[in-house]
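Novice: let's see this in three dimensions:
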Amino acid sequence: MTEITDTPAFEVINTRRLSFSPAQVFQAFKDPEQLQIWWGPEGFTNRFETFDLRVGGSWLFTMINENDREFPIVKEFIEVTPQRIIMKHIQPMHDFVMTITFQPGPDETTDLTWIMDFAPGQDDGLATFLHAANEQNFDRLEAHLNSL
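Specialist: All right, here's what the predicted structure looks like:
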């Protein structure tokens, strides 16, 4: 549990319109074989241990950067629908809830939004880095969907 400090909570918000239907974008997240390909910023790969996409389910995986440094990740799914996924990041170094929405846009497009709500006391100096990393993640998702 995060200790309460004078550092306020903060959010990181990324949005992108993708030229794919909400069902296609949701499927790229729902299918662990696809997700493993595109999840994470540029230069990262993933090794999934558990991906149980249901309310109360866990997602346990390791992200590996270009220098082979490993980052074990634990998430728990709070809400799962084709329109929205909410998950809790369960680790002391980053205390946040992430909401992913898949909203229909014009002409079979999707407005994909990621909101990372950080608990008070977290290092808000990460916000700029995380915003850029999420944009790289969107780039990887878009490239993956274009390759299908």
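Novice: rest of the way, CA atoms for contacts and neighbours
Specialist: OK.
Novice: check which helices and strands the helix or strand hosting residue 112 sits against.
Specialist: In this structure, residue 112 sits in strand 110-118 according to DSSP states H and E. Strand 110-118 sits against strand 10-18, strand 94-104, with contacts defined as 3 or more CA pairs under 8 Å, 6 or more residues apart in numbering; DSSP states H and E.
Novice: one more to line up against the first:
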Amino acid sequence: MKAEISLVGKEIIGVKVFDAPRELVWEAWTDPKQVAIWWGPNGFTNTIHEMSVKPGGIWRFMMHGPDGTDYPNHIQYIEVVKPEKLVYDHGDDANPKQFHVVVLFEEEGPKTKITMRTTFSSEEEAKEIAKYAVDGLKETLGRLQEFLAKK
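Specialist: I've put the predicted structure just below:
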């Protein structure tokens, strides 16, 4: 299944079903060694500085674009319900709360359905970011699918 990505009001919503059990998908999303391999659009790599997946925990990482540009990222976890849900604010060190994210991990038999809802401060901001984020999220979820297929 391809990822279904939609822009609805202030939200970008991504849904994808993975042919992998929920625990495996959860680990790929929350283990710094694994997430460093697949996170981000095609051509991107990551350096994980810290990743503490717990309420109040921080995930700081640098995404390295294929053109050599570095993108600092800062995530603060608000809610962590293993292996069902992650809720966090995502931004960078200067502005750590640029948008709010809820990721649900749902069992569908032996498969796992991911629903990722990213909420922005306004519809205008969501529309502007969607210009690149929709394709970026499709590619990111595609990379996760490829990663899981190798496990």
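Novice: ok, back up a step: which residues of structure 2 does the strand holding residue 112 of structure 1 align to?
Specialist: Alignment of strand 110-118 of structure 1 against structure 2: residues 112-120, by TM-score structural alignment.
Novice: could you pull out the helices for structure 1?
Specialist: Ranges of helices in structure 1, per DSSP state H, are 22-30, 32-38, 127-147.
Novice: how distant is the first one from the center of its chain?
Specialist: For helix 22-30 of structure 1, the separation from the chain centroid amounts to 13 Å (computed by CA atoms, centre = their mean, to the nearest Å).
Novice: check which residues of that helix are buried.
Specialist: For helix 22-30 of structure 1, a neighbour-count test (16 or more other CA atoms under 10 Å) marks 22, 23, 24, 25, 26, 28, 29, 30 as buried.
Novice: which one of the helices and strands packed on strand 110-118 of structure 1 is the most hemmed in?
Specialist: strand 94-104 (a mean of 19; mean count of other CA atoms under 10 Å).
Novice: by how much does that one deviate from structure 2 on average?
Specialist: Comparison of strand 94-104 of structure 1 with structure 2 after fitting gives an average deviation of 1.4 Å (mean CA distance after the TM-score superposition for structure 1).
Novice: for that strand, give me every contacting residue.
Specialist: With contact meaning CA atoms under 8 Å, 6 or more residues apart in numbering, strand 94-104 of structure 1 is reached by 2, 21-22, 25-26, 82-90, 110-119, 122.
Novice: mark which of these are buried, thanks.
Specialist: Buried members of the contacts of strand 94-104 of structure 1, scored by 16+ other CA under 10 Å, are 21-22, 25-26, 84-89, 110-119, 122.
Novice: in structure 2, which residue sits furthest out from the middle?
Specialist: The centre of structure 2 is farthest from one residue, residue 109, which by CA atoms, centre = their mean lies 22.7 Å away.
Novice: and it, how far is that from residue 60 of structure 2?
Specialist: Using CA to CA, to the nearest Å, residue 109 of structure 2 is found at 33 Å from residue 60 of structure 2.
Novice: and for residue 150 of structure 2?
Specialist: From residue 150 of structure 2 over to residue 60 of structure 2 the distance is 26 Å, taken as CA to CA.
Novice: more neighbours: which of these two?
Specialist: Taking other CA atoms under 10 Å, residue 150 of structure 2 and residue 60 do not tie; residue 60 has more neighbours (21 against 6).
Novice: not counting residues beside it along the chain, what's closest to the more buried one?
Specialist: Excluding its sequence neighbours, the residue lying closest to residue 60 of structure 2 (CA to CA, 6 or more residues apart in numbering) is residue 74, at 4.6 Å.
Novice: no more questions from me, cheers.
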